[in-house]
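>>> compute the structure for the input listed below.
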Amino acid sequence: MLLTALTVLLTLLYPLAIWLGHGRVEPRWLALLLLLAAASRLPALKLSSAARWSVAGALVLVGCAVWSNLLLPLKLYPVLVNAAFLAAFGYSLTTPVSMVERLARLREPDLPPEGVRYTRRVTQVWCAFFVFNGSVALATALWAPEAVWTLYNGVISYILMGVLFAGELLARRRFRRLHDA
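Modelled structure (predicted):
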């Protein structure tokens, strides 16, 4: 539980820390933040191949930042996170049980067929979101000033995620009302 809280905190504060450290701390030292974020995900490695790939990618970014002493590899971490989520959610669409269905079955084990179709559609929507969000994260990493990168990856992307989550929650309630009647 404490490790999960640390992982969430590191992920949320990472863009701000990179922005505040830029110009004050060499990127190779800022890479320690990403190394810490990757280390906090180590317990999840035995649970998910997406977690293994995500940690491996983070370690590659750390190595690139240490070797080159450039900020760009550190700014690519949000791209990696979106790619990992896209891979996990997208892969689940090739299996009988989508990612959102798996999550829904934690609360409702006997999901009706229309609920299965709904959760598959929601998984597709999240995949589209990860493509969009990862693309914007990549564009801000490559071409935007650090302040814009930080604003998007540390604030706007979380707001967009929250709006999508809240919108899906409202749509789910409406869906249940229509199908439970």
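
>>> switch to C-alpha atoms for all contacts and neighbour counts from now on
Noted.

>>> and the longest helix seen in the chain, what does it pack onto?
If you go by DSSP state H, the chain has its longest helix at helix 113-143. Packing contacts for helix 113-143, counted by 3 or more C-alpha pairs under 8 Å, 6 or more residues apart in numbering; DSSP states H and E, involve helix 72-75, helix 77-92, helix 99-107, helix 146-151.

>>> let's see 7 Å
For helix 113-143, the packing partners by 3 or more C-alpha pairs under 7 Å, 6 or more residues apart in numbering; DSSP states H and E come out as helix 77-92, helix 99-107, helix 146-151.

>>> need the contact partners of the last one.
What that stands for is helix 146-151. P15, L16, W19, T140, A141 (C-alpha atoms under 7 Å, 6 or more residues apart in numbering).

>>> now the angle from the one helix or strand the first one maps to to helix 77-92?
Meaning P15. Per DSSP states H and E, P15 falls inside helix 2-21. Here helix 2-21 points in a direction 140 degrees away from that of helix 77-92 (axes from the mean of the first three to the mean of the last three C-alpha atoms, to 10 degrees).

>>> one more sequence to fold, the one below, so I can look at both together:
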Amino acid sequence: MLLNVATVIITVLYPLAIWFGHGQIEPRWLAGLLLLAAAVRLPALRLSAAARWSVAGALVLVACAIWSNLLLPLKLYPVLVSAALLGAFGASLLTPVSAIERMARLSGQDFPPVASAYMRGVTQVWCAFFVVNGAIALGTALWASEAVWSLYTGVISYALMGILFGTEYLVRLRFRRLHHV
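Alright, predicted model coming up:
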């Protein structure tokens, strides 16, 4: 539990730390933040292919930042996270049980086919979100100032995620009412 809290805090604060550190601390030293972000994910490696890819990619970005002493590899981390989540959610669409349904089943419930179809649709919506989010994060990393990049990856993307969660929750309530699920 404590490790999950640390992971969330580091992930949320990472863009802001990069922004505040830019110009004050060399990128090769800021790479330590990304190394820390990768380290807190180590316990999840046995559970998730997305976590393994995310950590491996983060280590490549750390190595690139240390070697080049450029900020760009560090700014690509949110792109990597979106890509890893897209990979995990997208791969689940090739299986009978989508990622959202797999998470919902953790409660021990069984769902009728109409609910499974709904959850597959929600998984597809999240895949679209990860594509758009990753593309914007990439665009801001390549062409925007550090302040714009930090604002998008550290604030706006989380707000958009919250809006998507909230909207899906309202749609789910309506769906359950209509289908008596």
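
>>> quick one on the thing from earlier: what's the first helix or strand after the helix holding P15 of the first structure?
Next element after helix 2-21 of the first structure (DSSP H and E): helix 27-40.

>>> average offset of that following helix relative to the second structure?
Compared with the second structure after fitting, helix 27-40 of the first structure deviates on average by 0.2 Å (mean C-alpha distance after the TM-score superposition for the first structure).

>>> only the buried residues of that helix, if you could.
With burial defined by 16 or more other C-alpha atoms under 10 Å, the residues of helix 27-40 of the first structure counted as buried are P27, R28, L30, A31, L33, L34, L35, A37, A38, S40.

>>> hang on, A99 of the second structure packs against V122?
No - contact criterion C-alpha atoms under 7 Å: A99 of the second structure and V122 do not qualify, at 9.2 Å.

>>> more neighbours: which of the two?
Each of A99 of the second structure and V122 has its neighbours counted (other C-alpha atoms under 10 Å); A99 has more, 22 against 18.

>>> quick one: residues contacting that one.
When contacts are counted by C-alpha under 7 Å, 6+ apart, A99 of the second structure is found next to F89, S92, T123.

>>> what do you get if the cut-off is 10 Å, keeping everything else the same?
Residues near A99 of the second structure by C-alpha atoms under 10 Å, 6 or more residues apart in numbering: 88-93, 105, 119-120, 122-124, 126.

>>> about what we covered before: any idea of the angle the helix holding P15 of the first structure forms with helix 27-40?
Using the same axes, to 10 degrees: helix 2-21 of the first structure against helix 27-40 is 160 degrees.

>>> packing partners of helix 2-21 of the first structure?
With contacts taken as 3 or more C-alpha pairs under 10 Å, 6 or more residues apart in numbering; DSSP states H and E, helix 2-21 of the first structure sits against helix 27-40, helix 72-75, helix 77-92, helix 146-151.

>>> thanks again, I'm all set now.
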